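1. The following comprises the amino acid sequence and a computationally predicted model.
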Amino acid sequence: MSDRITGNKKLEKRVMKKKVTILIFIVSLFFSLNVEAQCAMCRAALGGKENNVQAQAVNDGIVYLMAIPYVLVVGIGYAVYRMRKNKKTD
């Protein structure tokens, strides 16, 4: 009987951890920071008030190039998750 109670408590803890993780992920989606990243060369070339449009375009390009690897990693991770989940059900 005590093994059953211990197993239930472990299951409850795992479920609670998953819920907290999902909650943190959802909350993090609603918060964003406005960051401006430039390398030293870009900053020197685009410095000054007259190059605001070009500087913003460079910042957008940096963010775009940075996002692609993250999207790929998430896609591959999801594919691996689906394959492992399908193996467990077989």
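-> Sure, I can see it.
2. When you work out contacts or count neighbours from here on, use the C-alpha atoms and nothing else.
-> Will do.
3. any idea how far the most centrally placed residue in the chain is from Ile76?
-> The centroid of the chain falls nearest to Tyr70 when counting by CA atoms, centre = their mean (7.1 Å). Per CA to CA, to the nearest Å, Tyr70 is found 10 Å from Ile76.
4. next up, a second structure to put side by side with the first:
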Amino acid sequence: MPSKLDAQCAMCSLNAENSTQNGNSQGKGLNNGILFLLAFPFLLGGGIAILWYTKFRHKETKSPIL
């Protein structure tokens, strides 16, 4: 198993492979850009989940003993 995996579309991986063969570091920047764009939906979903949890959690209410 490879120790590091980078997921890319076919055109992105082809461009990254061609750029690294010529000694450029554009492939690494491309991977970082993809990860940056991928992080936003997860942060947005996590923020919505935190807001939902704090708004709809029910605190236990103690009823007075009569």
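-> Thanks, I have the structure now. Keep in mind that what you see is a predicted model, and the values were worked out from it rather than measured.
5. one step back: what's the match for the residue nearest to the centre of the first structure in the second structure?
-> Under the alignment (TM-score structural alignment), Tyr70 of the first structure pairs with Phe42 in the second structure.
6. For Gly27 of the second structure, the count of nearby residues, please.
-> 20 (other CA atoms under 10 Å).
7. which residues in the first structure form helices?
-> 2-29, 40-46, 52-89 (DSSP state H).
8. check contacts around the counterpart of Ala44 of the first structure in the second structure.
-> Counting by TM-score structural alignment, Ala44 of the first structure corresponds to Leu14 in the second structure. Contact partners of Leu14 of the second structure, counting by CA atoms under 8 Å, 6 or more residues apart in numbering, are absent.
9. same thing with Ala7 of the second structure?
-> If a contact means CA under 8 Å, 6+ apart, then Ala7 of the second structure has no contacts.
10. if you set the cut-off to 10 Å instead, what comes out?
-> Ala7 of the second structure is in contact with Ser13, Asn31, Ile34, Leu35, counting by CA atoms under 10 Å, 6 or more residues apart in numbering.
11. and of these, the nearest to Tyr53 of the second structure?
-> Leu35 (26.9 Å; CA to CA).
12. measure the closest one to Pro41 of the second structure for me?
-> 11 Å.
13. Neighbours of Val58 of the first structure, how many?
-> So Val58 of the first structure, with other CA under 10 Å, has 18 neighbours.
14. Which residue in the second structure aligns with it?
-> In the second structure, Val58 of the first structure lands on Leu30 (TM-score structural alignment).
15. isn't its match right next to Thr20, touching?
-> No. Taking CA atoms under 10 Å as the definition, Leu30 of the second structure is not a contact partner of Thr20, at 11.1 Å.
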